[in-house]
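Undergrad: Predicted model, plus sequence, below.
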Amino acid sequence: MRHAMQALWAIVHRELMKFVRQYGRLASALVRPLLWLAVFAAGFRNVFGMAINEPYDTYIPYDIYIAPGLIGMVLLFNGMQSSLAMVYDREMGLMRLLLTAPLPRWWVLFAKLCATAVLSLGQALAFVLIAALLGTTLPLWGPQTPAVLLAAVSAALMLGALGLLLSVHIRQLENFAGTMNFVIFPMYFMSTALYPLWKLEESGAEWVWWIARFNPFTHAVEWLRFAIYGKDAGDSPWIVLGTLALCFALAAWGYDPQRGFGALTKRPGGAA
């Protein structure tokens, strides 16, 4: 156990040191959600002012509604960026060294997932602080704080596990942009990050409504949104935790040297 914890700390510490040296990474991670908050939300500030829907007890401005979705955006993009880092490390040989450590492979991947979640949560916290300075303050502190932390940590782990799973199938950096376009944007726009489900159903976009209902990112955002206001998120926590377990299990299987990535690289023309 001591060896395993030392390995966990070493991998997390390595990722933190890499992040500290990349000065523009935090800024680039925050520019996108802050632009949505400062520009997009400003034009629709009172879109939901006439409607009261759970978890809100009164009408709210649009920037308050969109803020949990933007926190989810930070977690989503960093989780996906972690898969790019995995592909890069794998091509440069660093990930191969980590995977040959005298530890269970799933534990090495779990340590990498924890490092991704720590970075995601740090960036999300920075976004919350800057959003508060811009006038968008969420009720994060109080009796509901442990529930908010649980929701945020679970969402960060789930999205990191999804990025880990994608890294199994991305064998060249050149394929990363296309893969992300088919994952990030559909997950974000077909969710409740920008508009509630009832708006989708009311507008007649039934197929988008169905996709949003089964989108795990929707449930991550809803769990966080309901936790902020101390409300029961229904089935969303179970869907998030189930998706986390499934994605991590598939990623661990994919990195198995006999069945997953290791077997793929043995084929003629496989990536090195």
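TA: Alright, I've got the coordinates. Numbers count the residues shown, from 1 in each chain.

Undergrad: from here on, contacts and neighbour counts on C-alpha atoms
TA: Will do.

Undergrad: contacting residues around residue 83?
TA: By CA atoms under 8 Å, 6 or more residues apart in numbering, the residues touching residue 83 are 163, 164, 165, 166, 167.

Undergrad: Same check on residue 270?
TA: residue 264.

Undergrad: so is it in a helix, a strand, or just coil?
TA: Reduced to three states with DSSP: H, G, I helix; E, B strand; the rest coil, the structure at residue 270 is coil.

Undergrad: Quickly find the element holding residue 108.
TA: Using DSSP states H and E, residue 108 sits in helix 105-133.

Undergrad: re the thing from before, Serialize the contacts of residue 83 to CSV and add fields for secondary structure, neighbour count and distance to residue 152.
TA: Shown next, in CSV, are those (DSSP: H, G, I helix; E, B strand; the rest coil; neighbours: other CA atoms under 10 Å; distance: CA to CA, whole Å):
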residue, secondary structure, neighbour count, distance to residue 152
163, helix, 29, 17
164, helix, 32, 18
165, helix, 23, 20
166, helix, 25, 21
167, helix, 26, 23
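
Undergrad: Out of those, which is nearest to residue 196?
TA: residue 163 (25.5 Å; CA to CA).

Undergrad: Residue 79 is in contact with that closest one, correct?
TA: Yes - between residue 163 and residue 79 a contact is recorded at 5.5 Å, counting by CA atoms under 8 Å.

Undergrad: Who are the contact partners of residue 239?
TA: With contact set as CA under 8 Å, 6+ apart, residue 239 has these partners: 216, 219.

Undergrad: How much space separates it from residue 196?
TA: 18 Å (CA to CA, to the nearest Å).

Undergrad: Give me the residues contacting the one helix or strand residue 14 maps to.
TA: Per DSSP H and E: residue 14 is located in helix 2-21. With contacts defined as CA under 8 Å, 6+ apart, helix 2-21 is touched by 25, 103, 107, 108, 111, 112, 114, 115, 116, 119.

Undergrad: So what's the residue count around the first one?
TA: Spelled out, it's residue 25. By the criterion of other CA atoms under 10 Å, residue 25 has 13 neighbours.

Undergrad: That one - nearest residue in space that isn't next to it in sequence?
TA: residue 19 (7.1 Å; CA to CA, 6 or more residues apart in numbering).

Undergrad: number of nearby residues for that neighbour?
TA: Neighbour tally, residue 19, other CA under 10 Å: 14.

Undergrad: How about the secondary structure of residue 232?
TA: coil.

Undergrad: for it, what are its contacts?
TA: Residue 232 sits next to residue 226 when contact means CA under 8 Å, 6+ apart.

Undergrad: Give me the distance between it and residue 245.
TA: Distance, residue 232 to residue 245, using CA to CA: 22 Å.

Undergrad: One more: residue 156?
TA: Distance, residue 156 to residue 245, by CA to CA: 13 Å.

Undergrad: Look at those two and report which has more neighbours.
TA: Taking other CA under 10 Å, residue 156 and residue 245 do not tie; residue 156 has more neighbours (29 against 15).

Undergrad: Comparison target below:
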Amino acid sequence: MTLGHAFQALWAIVARELMKFSRQTGRLVSALVRPLLWLAVFAAGFRNVFGMAIAEPYDTYISYDVYIAPGLIGMVLLFNGMQSSLAMVYDREMGLMRLLLTAPLPRWWILFAKLCATAVLSLAQALAFVVVAWLIGTELPLLGTGSEASAWHLPHVLLAAVSAALMLGALGLLLSVYVKQLENFAGTMNFVIFPMYFMSTALYPLWKLEESGAGWVYQIARFNPFTHAVEWLRYALYGKDPGLSPWIVLATLAICFFAASWGYDPQRGFGALTKRGGGGGPGGAPGGAS
């Protein structure tokens, strides 16, 4: 594999996903409606119920919609990462993954290209959400006027967002190894999405969970990778040190991607792909790899 060939394949896969997304206007609308409903309805209703005390990374009192905005950005990234798993399952059933995985390229590079395509789409949808949120009055530090956050924080914010998008995309990639049919997708995704989102700091800080006595929820939220993705983004927006969150996000990304690459290898993987019927040719390869 030459470097030029590898990047040509990467661009081809990313461009394909971008072109497919450009023809799916409803996908962008549906990706924005969910977090905007939380921002415009839920946050407005609970603005005066949840008092946000001064705590890191904030230097002053903030409104509830400002607090949950990073979590809603994470929601956009999470749902698109999980939707990429659906696309992988669909491509496998249609035979496209069989063609891709039998290309004269390392299997991990093809999966990395799919992961990059997922991250690009996730970030585009997250940017669209940030713009609409700003239009309806929720000012994040890098967008608001008179904010203490300055332009040099932007690279940190971008790094946090890209890492979170890649981590959640890698999780979706791993799940696509085990979701055998499209009919099983909804149940599997709900089992993953809602616990990850609600048992995190997307809607409430960790100290409130501990203060309320919800000990088991607090412990789950502490070790939830999505919590650390949201916290990294939240701290980056205010130019603060996110602690161990970046390392946890990057470690989760590496583990999920390695496990997905292993699972998509019919010679060394978990065996789920090689045992599927109806997806490949005689003998289970190369069709078993799809």
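TA: That came through fine. Everything quoted here is computed from the prediction, not taken from an experiment.

Undergrad: before we move on, the earlier item: pick the one among the contacts of helix 2-21 of the first structure closest to residue 266 of the first structure.
TA: Closest to residue 266 of the first structure out of the contacts of helix 2-21 of the first structure is residue 108 (21.8 Å), distances taken as CA to CA.

Undergrad: That closest one -> the second structure?
TA: Under the alignment (TM-score structural alignment), residue 108 of the first structure maps onto residue 110 of the second structure.

Undergrad: Name the residues of stretch 18-31 of the second structure that are buried.
TA: Within stretch 18-31 of the second structure, the residues scored as buried using 16 or more other CA atoms under 10 Å are 18, 28, 31.

Undergrad: and if you look at stretch 104-113 of the first structure?
TA: By neighbour count with 16+ other CA under 10 Å, stretch 104-113 of the first structure contains the buried residues 105, 106, 107, 108, 109, 110, 111, 112, 113.

Undergrad: May I see those arranged in a markdown table, with distance to residue 175 of the first structure as well?
TA: Converted to a markdown table, these look like this (distance: CA to CA, whole Å):
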| residue | distance to residue 175 of the first structure |
| --- | --- |
| 105 | 25 |
| 106 | 25 |
| 107 | 27 |
| 108 | 25 |
| 109 | 22 |
| 110 | 25 |
| 111 | 25 |
| 112 | 22 |
| 113 | 22 |
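
Undergrad: now, among those, which is nearest to residue 264 of the first structure?
TA: Proximity of these to residue 264 of the first structure (CA to CA) peaks at residue 105, which lies at 16.9 Å.

Undergrad: quick one: the closest one and residue 253 touch, right?
TA: No - when contacts are counted by CA under 8 Å, residue 105 of the first structure is not listed as touching residue 253 (9.6 Å).

Undergrad: ok so, going back, between helix 2-21 and the helix holding residue 108 of the first structure, find me the angle.
TA: Put simply, helix 105-133 of the first structure runs at 40 degrees to helix 2-21, going by axes from the mean of the first three to the mean of the last three CA atoms, to 10 degrees.

Undergrad: Helix 105-133 of the first structure vs the second structure, mean deviation?
TA: Taking mean CA distance after the TM-score superposition for the first structure, the mean distance separating helix 105-133 of the first structure from the aligned residues in the second structure is 0.2 Å.

Undergrad: Return the set of buried residues in the longest helix along the first structure.
TA: Longest among the helix segments of the first structure by residue count, using DSSP state H, is helix 62-92. Buried residues in helix 62-92 of the first structure, counting neighbours by 16+ other CA under 10 Å, are found at 62-88, 90-91.

Undergrad: Tell me the mean distance between that helix and the second structure once they are aligned.
TA: Helix 62-92 of the first structure differs from its equivalent in the second structure by a mean of 0.1 Å after superposition (mean CA distance after the TM-score superposition for the first structure).

Undergrad: how close does residue 38 of the second structure get to residue 46 of the second structure?
TA: 10 Å.

Undergrad: which of the two has more neighbours?
TA: Taking neighbours as other CA under 10 Å, residue 38 of the second structure and residue 46 compare with residue 38 leading, 17 against 13.

Undergrad: In the first structure, what residue corresponds to that one?
TA: Under TM-score structural alignment, residue 38 of the second structure pairs with residue 36 in the first structure.

Undergrad: Report the separation between that match and residue 43 of the first structure.
TA: Distance of residue 36 of the first structure to residue 43 of the first structure, computed by CA to CA: 10 Å.

Undergrad: repeat for residue 246 of the first structure
TA: For residue 246 of the first structure, the distance to residue 43 of the first structure equals 39 Å [CA to CA].

Undergrad: between those two, which one's more packed in?
TA: Applying other CA under 10 Å to residue 246 of the first structure and residue 43 shows that residue 246 carries more neighbours, namely 16 against 12.

Undergrad: how about the aligned residue in the second structure for the more buried one, what does it touch?
TA: Structural alignment (TM-score structural alignment) places residue 246 of the first structure against residue 255 in the second structure. By CA under 8 Å, 6+ apart, the contact set of residue 255 of the second structure is empty.

Undergrad: what comes up buried for the helix or strand hosting residue 255 of the second structure?
TA: Using DSSP H and E, residue 255 of the second structure sits in helix 245-263. Within helix 245-263 of the second structure, the residues scored as buried using 16+ other CA under 10 Å are 245-246, 248-250, 252-254, 256-257, 259-263.

Undergrad: quick one on the thing from earlier: looking at the buried residues of stretch 104-113 of the first structure, which is nearest residue 98 of the first structure?
TA: For those, the residue nearest residue 98 of the first structure by CA to CA is residue 108; the value is 7.1 Å.

Undergrad: how about that closest one, what does it touch?
TA: Applying CA under 8 Å, 6+ apart to residue 108 of the first structure gives the contacts 7, 8, 98, 99.

Undergrad: now the third one, nearest residue through space, not along the chain?
TA: What it means is residue 98 of the first structure. Counting by CA to CA, 6+ apart, residue 98 of the first structure lies nearest to residue 108, which is 7.1 Å off, once chain neighbours are set aside.

Undergrad: for residue 54 of the second structure, helix, strand, or coil?
TA: Secondary structure assignment for residue 54 of the second structure (three-state DSSP): coil.

Undergrad: Which residues are in contact with it?
TA: The contact partners of residue 54 of the second structure, by CA under 8 Å, 6+ apart, come to 60, 61, 62.

Undergrad: Any idea how many residues pack against the residue lying closest to residue 252 of the second structure once chain neighbours are set aside?
TA: Nearest non-adjacent residue to residue 252 of the second structure, counting by CA to CA, 6+ apart: residue 167, 6.5 Å away. For residue 167 of the second structure, the neighbour count with other CA under 10 Å is 29.

Undergrad: Cheers, nothing more for now.
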